[in-house]
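Participant: Using only what follows, build the 3D model:
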Amino acid sequence: MRSGPTSLGPFDPGFDELPGSIPLFPLTEALLLPGGRLPLNIFEPRYLAMVRQSLMHPARLIGMVQPLQAGADRDLKSTAVPPLQQVGCAGRIVAFEETEDGRYMITLSGLARFRITHELPRHAEGFRQAAIDFSPYHEDMMERGFVLADRDHFLDLLKSFLEMRQMGVDKQALAEAEDEHLVVSLAMLCPFTAAEKQSLLECPDLDTLADMLTAMFELAIATHEQRDRPLH
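Facilitator: Predicted coordinates:
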């Protein structure tokens, strides 16, 4: 999703330093994109163990990926291993807090997307892990020179979409947000289906991501207006 010279934070690993395998966190409708931030509330024992293991490695990476069947991750008592989407996004733990009731509150910073080549045996503490390939998404770790083609039209659609969904909007924050941050954050936060979020994740670049978001807003608004139109 990026192009141009590399743009990494002071603690981010370089592309050549990315590992060949990472722990996986399957989570329906949780979308992490390169450059985005995803807060997570961790409470299941296997994922508490996953966080501890990740913190032991310099890169501190966790692979966010959706189950192939939406919701297959929600049965906490199930021992089944639901199949996963093949494309996910690696996030680096950039914030970590322990709670009094035994949870971890963490924030992942989206680093780069990956393709699962094959799953590895489950870790002894129960979480899934996989061998992955970052190479198709090398540009995710490059500088993005992105500008919305028609920012005013995009914001008008967004406001109509949020009003339709009865969601509040901070107009000042929208006006001040940089184009890249705006598009990435909206793709992650808007209430789309799991399949729609996977489509957003797999967009080849930010221009395509913005176009797909625009189309989703337009379709949702048109469907809502059609449903509310009188039949006489």
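Participant: alpha carbons only for contacts and neighbour counts from here, please
Facilitator: OK.
Participant: biggest strand in the chain, by residue count?
Facilitator: In the chain, taking DSSP state E as the definition, the longest strand is strand 104-120.
Participant: what about residue 106, how many neighbours?
Facilitator: Using other CA atoms under 10 Å, residue 106 has 19 other residues around it.
Participant: Skipping adjacent residues, who's closest to it in space?
Facilitator: In this structure, residue 106 finds its nearest non-sequential neighbour in residue 96, 4.5 Å apart by CA to CA, 6 or more residues apart in numbering.
Participant: And this one, please, so the two structures can be compared:
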Amino acid sequence: MVSLADRYRRPADLPSRIPLFPLRGAILLPGSTLPLNIFEPRYLEMIEDVMSGARVLGMIQPVGSEQQESPPERHVELRRIGGAGRITSYQELDDGRFAIGVTGISRFEIVGEAETGKSYRAATVSYDRFTSDLTRGFGEERIDRARLIGVLRSYLTENNLQTDWSVIDRAPSEYLINALCVMCPYGPEEKQALLEASDLKTRAEVLVALAEMDLAARGGSGGTLQ
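Facilitator: Model (predicted):
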């Protein structure tokens, strides 16, 4: 089986035109996996088309927090930066829904919206600003992992969250940072800031700063971090 790192080594290995899944509060970063429950007709059509093609789609946030979670109108403005990913798990459910997992490959910048003749949106995109996303582990040596783990431990303890520390200790820093950014319970603006961070070190610093602000505010709720 070909890994994503082997399949996508340079921007030219990725499609320049991709379907878009606008979803407020959702981002996709390299190596992270975003689970999605697909039930709207436009996205059922999109997933069927994606599965019969390159299996690549783009996660993108709509502009403005006042918008619906996934606005249906084509005129709704979208962020310029999103995350491209490949469908790596797919299940068709008895009630007609799809349960999929999308694994991040690279961030992209929208060049222009593309006409699809379909019920979903698509865009011509460029990956040129984010070539380092295609090199796994790029920038890991610059991460203050001890600080990251320390803040994460404090955050989980304060919010009565539990996790398997043996898994976290073994996880590469890139995977750990990107997975936490995707799953963290922050708002659209904070999520976009994490997505658009210039490099892994900056992303880790933003993630730590957000966690420290939460700790200072003593916010949080109980649950389990998977």
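Participant: Mind telling me what the residue nearest to residue 106 of the first structure corresponds to in the second structure?
Facilitator: Under the alignment (TM-score structural alignment), residue 96 of the first structure pairs with residue 90 of the second structure.
Participant: Check residue 167 of the first structure too.
Facilitator: Using TM-score structural alignment as the criterion, residue 167 of the first structure maps onto residue 161 of the second structure.
Participant: do the same with residue 224 of the first structure
Facilitator: Using TM-score structural alignment, residue 224 of the first structure pairs with residue 218 in the second structure.
Participant: Help me confirm that that match comes into contact with residue 156.
Facilitator: No: Residue 218 of the second structure lies out of contact with residue 156 (CA atoms under 8 Å); the separation is 11.6 Å.
Participant: the more surrounded of those two?
Facilitator: In this view residue 218 of the second structure and residue 156 are compared by other CA under 10 Å, and residue 156 has more residues nearby, 20 against 12.
Participant: Now that one: which helix or strand?
Facilitator: If you go by DSSP states H and E, residue 156 of the second structure is part of helix 145-158.
Participant: Report the distance from that helix to the chain centre.
Facilitator: 22 Å (CA atoms, centre = their mean, to the nearest Å).
Participant: ok, and for it, which residues are buried?
Facilitator: In terms of neighbour count (16 or more other CA atoms under 10 Å), helix 145-158 of the second structure has its buried residues at 145, 148, 149, 151, 152, 155, 156, 158.
Participant: residue in the first structure matching the first one?
Facilitator: Same thing as residue 145 of the second structure. Superposed on the first structure with TM-score structural alignment, residue 145 of the second structure falls opposite residue 151.
Participant: residues touching that match, list them.
Facilitator: If you count contacts by CA atoms under 8 Å, 6 or more residues apart in numbering, residue 151 of the first structure has them with residue 179.
Participant: any idea how far it is from residue 165 of the first structure?
Facilitator: From residue 151 of the first structure across to residue 165 of the first structure, the span is 21 Å (CA to CA, to the nearest Å).
Participant: Tell me the secondary structure at the closest residue in space to residue 174 of the second structure that isn't next to it in sequence.
Facilitator: Distances taken as CA to CA, 6+ apart place residue 137 nearest to residue 174 of the second structure, at 5.8 Å, with adjacent residues excluded. Classification of residue 137 of the second structure using DSSP: H, G, I helix; E, B strand; the rest coil returns coil.
Participant: Mean per-residue distance, the helix holding residue 156 of the second structure versus the first structure.
Facilitator: Superposing on the first structure and averaging over aligned pairs (mean CA distance after the TM-score superposition for the first structure), helix 145-158 of the second structure comes out at 2.0 Å.
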